[in-house]
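Engineer: Sequence first, predicted coordinates after that:
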Amino acid sequence: MTIYVVTVPGTFLDPPSDGARQEMVRALRPADPQGNEFGEAEALDILTVYDGTPAFSIHLEVEADTKTAAGDGARELIRGALRTAGLPVESASLGEPVITGIAGE
């Protein structure tokens, strides 16, 4: 298994409240890339929402056998965080996951 840092871009179709965004971050905290050297060096935040737009990106650490599995795992973590925050999964359109680092094997 390899630890991947995965970035998933997206768009909030129905912008969440600040409280819901904070709950999403709490739900994603176990997959925070700050826990590895790559994440620390890049100063990655879990959730970045771009000012004045509904666009966001989420950076996660995922352990998987392949890059494809890492991307799929990241998307599933995000869907789970949306549900935990009380948001419908359909409230965020997720783009294609991108492997932005390999933290280790």
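Structural biologist: That came through fine.
Engineer: going forward, measure contacts and count neighbours with C-alpha atoms only.
Structural biologist: Noted.
Engineer: and for the longest helix along the chain, what are the contacting residues?
Structural biologist: Across the chain, the longest stretch assigned as helix under DSSP state H is helix 67-84. Residues outside helix 67-84 that contact it (CA atoms under 8 Å, 6 or more residues apart in numbering) are 4, 6, 8, 23-25, 27-28, 60-64, 88-89, 94, 96-99.
Engineer: got another, please set it beside the one above:
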Amino acid sequence: MNTPLDSSNVLQELKKVYASIGITDKTFHDLRHTYATRLFELGEPAKTVQELLGHSNVSQTLGTYTHVLEQQKKQTATLIDSIYDEDNDNDRKLNIIPFG
């Protein structure tokens, strides 16, 4: 039976899918959160994620997903650290001239 697409119908169908695969502790909001988290992990700009989620401003999006951005910051710092790793011969590749 076809029914109009509204939030309660979508939620009912999602619950059926969850039940059929043995998931009992997840909500629609969990899917939304996962979607946004994955977008940030892929490097999508905050403004794009904000618009896709329908948040009224980017501050709401950034406030909700700060933990993902912290993880990205650490990954970026690790990448930068690897440039200067003594075990790595990147100095010549990057044309880094040592001071002193």
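Structural biologist: Done, it's in. Values in this document were obtained by computation on a predicted structure and should not be read as measured data.
Engineer: Got a TM-score for the two of them?
Structural biologist: Scored against TM-score structural alignment, normalised by the length of structure 2, the superposed chains reach a TM-score of 0.25; 38 aligned residues with a CA RMSD of 3.8 Å.
Engineer: Buried residues in the longest helix of structure 1, which are they?
Structural biologist: 67, 70-75, 77-82, 84 (16 or more other CA atoms under 10 Å).
Engineer: now swap in stretch 66-83 of structure 2 and tell me
Structural biologist: Neighbour-count burial for stretch 66-83 of structure 2 [16+ other CA under 10 Å]: 68-69, 72.
Engineer: Including distance to D91 of structure 2 and secondary structure, could those residues go into a markdown table?
Structural biologist: Below are the buried residues of stretch 66-83 of structure 2 laid out as a markdown table (distance: CA to CA, whole Å; DSSP: H, G, I helix; E, B strand; the rest coil):
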| residue | distance to D91 of structure 2 | secondary structure |
| --- | --- | --- |
| V68 | 31 | helix |
| L69 | 29 | helix |
| Q72 | 25 | helix |
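Engineer: and of those, the nearest to S59 of structure 2?
Structural biologist: Minimum distance to S59 of structure 2 across the buried residues of stretch 66-83 of structure 2 is 13.1 Å, recorded for L69 (CA to CA).
Engineer: Just give the closest residue to G101 of structure 1, not the sequence neighbours.
Structural biologist: V5 (4.8 Å; CA to CA, 6 or more residues apart in numbering).
Engineer: tell me which element I80 of structure 2 falls in.
Structural biologist: helix 66-83 (DSSP states H and E).
Engineer: ok, and what's touching that helix?
Structural biologist: 37, 40-41, 88, 90-91.
Engineer: Give the next helix or strand downstream of that helix.
Structural biologist: helix 90-94.
Engineer: Output the contacting helices and strands for that following helix.
Structural biologist: Under the contact definition 3 or more CA pairs under 8 Å, 6 or more residues apart in numbering; DSSP states H and E, helix 90-94 of structure 2 sits against no other helix or strand.
Engineer: tell me which residues in it are buried?
Structural biologist: Of the residues in helix 90-94 of structure 2, none is buried (16+ other CA under 10 Å).
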